[in-house]
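> any chance you can model this:
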Amino acid sequence: MNKLTTVDASVVCSTGLVRTSNEDNFYLNGLFMHPHERSQSIRLSYGETCREMIFAVCDGMGGEALGECASLTAVSELKDFHDTIWAGKSCSDITGMLTLMEKYVDKANKSIYEISAQNSVSMGTTLAILLIFDGQSAVLNLGDSRIYLARENSLEQLTVDHTEAERLIRLGILTRHTAKGHKSRSLLSMHLGIPPQEGRIEAHTGCILPLKRDDVFLICSDGLTDMVDDDEIKETIQACGESSHMASSLAQRALQNGGKDNITVITVKIEDICYIV
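Model (predicted):
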């Protein structure tokens, strides 16, 4: 028996207070930011009831037009893959969606690298994707854009940062506290746009989780998490009811704390899960 999920989702995508361009992009179940929209802060809300959905954040690297191109390529390729799923011929469960996303990661990585090589420049983008299918969720990521799950009174990071700082934490060389100000926190070990000759990249994939009513997923770039700590994130989500209020409040906190980078925040609130025959 299949399940339909009703979501209340919103995105805020802002240049921030220091950068002059926006290298971030997002994917809101089919919607993403086009080049002509980059000069303004984007605020969108989305409500839907369906069997499957995809949400994502990409944080481009390479500087101005290069980072913008990388993140735009990533979300454009994601739209193409999502259209294949919508056609109803590619997967029958969330495991199938994850398999399709492996193919997407390979294709997007190759596309970004080829653009980079053709122009003799270096560029790339992080990737954090939330999948919803038949009342279940799964996440995958490359880089340091994150996905959190706020459930009841807890906040859990579902993704793993692909940074040098995270590697040093795992080795016991840095603590979570000392890593916050360490230069290695911005050194990425994985992202889209890595040369194929360096090997096939594999995104970190989280556990498949059953959805619960009132779950809130947060997908964000480091423009949020570098400015707002987990306790503030949890407090802000708990204080808000609608996803648009959550996304706006989180982005505003990042701006109040300095807004040193582009800020992209997607909040996805699970309103209901129901069975269909």
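
> going forward, measure contacts and count neighbours with C-alpha atoms only.
Noted.

> for the stretch 101-250 of the chain, what spans make up the helices?
For the stretch 101-250 of the chain, applying DSSP state H, counting those that start in this stretch gives helices covering 164-170, 176-179, 222-225, 230-239, 243-256.

> which one of those lies closest to I276?
helix 243-256 (25.6 Å; CA to CA).

> between that closest one and helix 230-239, how many degrees?
150 degrees (axes from the mean of the first three to the mean of the last three CA atoms, to 10 degrees).

> please provide the structure for the following sequence as well, for comparison with the first:
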Amino acid sequence: MAELKWGAGTHPGQIRAQNEDNLHVADGVFVVADGMGGHEAGEVASHIAVERIRQALETDGHLTAEQVVASITEANGDIFRAAIANPGQAGMGTTVTAIAVIEDPMAGRGAPNIDDNDPIDTDPDGNPRVTPVVPLEQPEALVLANVGDSRTYLFRHDRLRRVTVDHSYVQELVATGHITDDEARYHPRRNIITRALGIEPDVKVDWWTLPLIRGDRFVLCSDGLVDEVTDDEITETLRSHPDPQEAADRLIHLANAAGGRDNITVVVVDVLDGDDPPDPTQEIDLVPQWADDTVPTPFPPPVVGEPATLAELGGGEDADDATPGKRRRRRDRRANAAKQAAEAAAALEALSHPSDDDADGNTTGDESGESSDAKPGKARRPRLGRAIAIFVVVAALLAATVVLGAWARRGYYVDFDDDGDVTVFQGRRGGVLWIDPTVESGGPSRDDLDDASIDLVDEHPTFSSRTDAEAFVAGLDLADETHETDADALTDDDVDPDVTDESDTDETPATTEG
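You can find the predicted model right below:
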């Protein structure tokens, strides 16, 4: 087993009462999971993920990349089934990023090293063959995997590089050219992720393999770190703290000092024994091994602090997309909708920025779109078709937005607000994409209610009308309220002895006849 040294830590942060992050560190396997879903469901999801991965990868032999990826997909199934079995945990999920030491996938794939004096056997058909020598100690490598926006960084030659690619709504907008990296830092939907464990029955896992390089330092973290601490600050911390535990503790401290608006988990892993480091000028070319794609797509993020060339980018994006601290994430039940919205936006962008090739395959020669070889009539017809397609897509998006808005604003529910007061909300609890529920009316605070009423509000009852919701709030019992009828409240002292009921007298009023 490769010689590694690591440090790790997790913290709930300065705002949240509970920690929905989870981690696992052991010889050769390191995992960080960031749960989501609220009401302890996120904590459950991250725990299921870490435990499943840990159990699946506990072995005395060498692991393979396929085993690591399979353990993550199995964890996805466990979380998905648990959410179905327990309605209180519906919509729960978790991100995950992991690295593990595996058997070198390239070992034994090269041509055998033989010369003319080596004995040559023959196979049953009489063809010459040789058996390559198998080393006593199987060569090792690293596999990196991630789902969601928890990240893995590589610190080499005093430079920080993000290895993983965030599965988030704003990252897709950056990748498709809709917004810049600077705009992504302040985007109102920067908290929406497009992929996570437990949201769907199946999940696509991004994974890479890397050689073990002596002196490499890896940082695995939840977004609670990168939302508060910039990549430059992470670089300086790794540079000034050679001990991995001290580095992990320092990074958590910096995140809390910057606001600590989310749970924070950090794992720092140092490679003490491995191949010689490459030349400092040599860049890292990382190619994700998509489990279900035949052609891998390169995504090597550029080195922090240095300008990225086109060759370095390789179709990827800038690694320095650190964002300010996030507010409360409303990510449960939104992953699928966010992904569909991003795909629709990408389709619209593709339609509005067509290829430079016309219908006959001729390449345009200037910005006007006129080809030097194509006839004007042929150039105009594809543009008209594209304009119609754009109009259809825009109309469909507008109609979908109207329907989504009406659905998101439908109904009412009762819950405690951030100050602990009973509140009537209109809309879907947790919100839908950018449409959050609105406050319609208020009520007593949690401290004023008895235990039975608190339990009723904690169940988040829903109503079809505002009147019904406010009637429910009005019917809640206060903790110090005593219920007595009007008859019980009336005492003898309240009766005026000088006043008698007219019905108790025998006198009848005089009548006058005219």
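
> what's the closest of the helices of the stretch 101-250 of the first structure to G88 of the first structure?
Using CA to CA, these put helix 243-256 closest to G88 of the first structure, at 28.6 Å.

> coming back round to it: I'd like the helices of the stretch 101-250 of the first structure as TSV, with distance to K110 of the first structure and mean neighbour count appended.
Formatted as TSV, these follow (distance: least, CA to CA, whole Å; neighbours: other CA atoms under 10 Å):
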stretch	distance to K110 of the first structure	mean neighbour count
helix 164-170	24	18
helix 176-179	32	12
helix 222-225	24	23
helix 230-239	34	16
helix 243-256	32	22
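
> which among these is found nearest to S186 of the first structure?
Using CA to CA, those put helix 164-170 closest to S186 of the first structure, at 7.6 Å.

> post-alignment, the closest one versus the second structure, mean distance?
In this overlay with the second structure, the average offset of helix 164-170 of the first structure from its partner residues is 0.3 Å by mean CA distance after the TM-score superposition for the first structure.

> next, the contact list for the residue nearest to S249 of the first structure when sequence neighbours are not counted, please.
Nearest residue to S249 of the first structure, sequence neighbours excluded (CA to CA, 6 or more residues apart in numbering): T236, at 6.9 Å. By CA atoms under 8 Å, 6 or more residues apart in numbering, the contact set of T236 of the first structure is M246, S249, L250.

> and those as a markdown table, adding distance to L127 of the first structure?
Converted to a markdown table, the contacts of T236 of the first structure look like this (distance: CA to CA, whole Å):
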| residue | distance to L127 of the first structure |
| --- | --- |
| M246 | 21 |
| S249 | 23 |
| L250 | 20 |
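
> now, which of the residues you listed sits nearest I273 of the first structure?
So of the contacts of T236 of the first structure, ranked by how close each gets to I273 of the first structure (CA to CA), first place is M246, at 21.1 Å.

> can you tell me what I112 of the first structure aligns to in the second structure?
Using TM-score structural alignment as the criterion, I112 of the first structure maps onto I79 of the second structure.

> across to the second structure, which of the contacts of T236 of the first structure hold up?
Here is what carries over to the second structure from the contacts of T236 of the first structure, by both residues aligned by TM-score structural alignment, their matches' CA atoms under 8 Å: M246, S249, L250.

> what's near enough to touch the residue nearest to A75 of the second structure when sequence neighbours are not counted?
Distance criterion CA to CA, 6+ apart; nearest residue to A75 of the second structure, sequence neighbours excluded, is A49 at 4.9 Å. Residues near A49 of the second structure by CA under 8 Å, 6+ apart: A33, I72, A75, N76, D78, I79, T94, V96.

> show me where the second structure has its helices.
Here the second structure has its helices, by DSSP state H, at 41-57, 65-85, 169-175, 181-185, 223-226, 231-240, 244-257, 310-313, 335-352, 376-408, 451-458, 466-474, 486-489.

> hmm, back to that, what is the nearest of the kept ones among the contacts of T236 of the first structure to L17 of the first structure?
Taking those together and measuring to L17 of the first structure by CA to CA, the closest member is L250, at 14.9 Å.

> aligned to R185 of the second structure, what sits in the first structure?
By TM-score structural alignment, R185 of the second structure lines up with K180.

> ok, D486 of the second structure - how many residues close by?
By other CA atoms under 10 Å, the residues close to D486 of the second structure number 7.

> let me fix that: G377 of the second structure
Neighbour tally, G377 of the second structure, other CA under 10 Å: 8.

> got it, and the one 5 residues further on?
Neighbours of P382 of the second structure under the rule other CA under 10 Å: 15.

> hey, where'd the strands end up in the first structure?
With strands called from DSSP state E, the first structure shows them at 2-14, 24-28, 42-50, 52-61, 124-125, 127-133, 136-142, 146-151, 154-157, 204-205, 209-210, 216-220, 263-276.

> just these: most buried one?
The highest average neighbour count among the strands of the first structure, using mean count of other CA atoms under 10 Å, belongs to strand 124-125 at a mean of 30.

> measure K3 of the first structure to F81 of the first structure for me?
Separation of K3 of the first structure from F81 of the first structure (CA to CA, to the nearest Å): 22 Å.

> before we move on, what about S116 of the first structure?
22 Å.

> and if you look at S45 of the first structure?
22 Å.

> show me the contacts for T423 of the second structure.
T423 of the second structure touches V414, D415, F416, D417, V439, E440, S441, G442, G443, counting by CA under 8 Å, 6+ apart.

> contacts only, for the residue nearest to the match of I112 of the first structure when sequence neighbours are not counted.
Spatial nearest neighbour of I79 of the second structure, chain neighbours left out: G198 (4.7 Å); criterion: CA to CA, 6+ apart. By CA under 8 Å, 6+ apart, G198 of the second structure lies in contact with 45, 75-81, 83, 91-94.

> quick check, D214 of the first structure in contact with K269.
Yes - the pair D214 of the first structure / K269 is scored as a contact, 6.1 Å apart, by CA atoms under 8 Å.

> wait, D21 of the second structure touches V31, no?
No - applying CA under 8 Å, one finds D21 of the second structure not in contact with V31, separated by 10.7 Å.

> so what's the residue count around the corresponding residue of the second structure for D214 of the first structure?
Using TM-score structural alignment, the partner of D214 of the first structure in the second structure is G215. Residues lying near G215 of the second structure (other CA under 10 Å) number 17.
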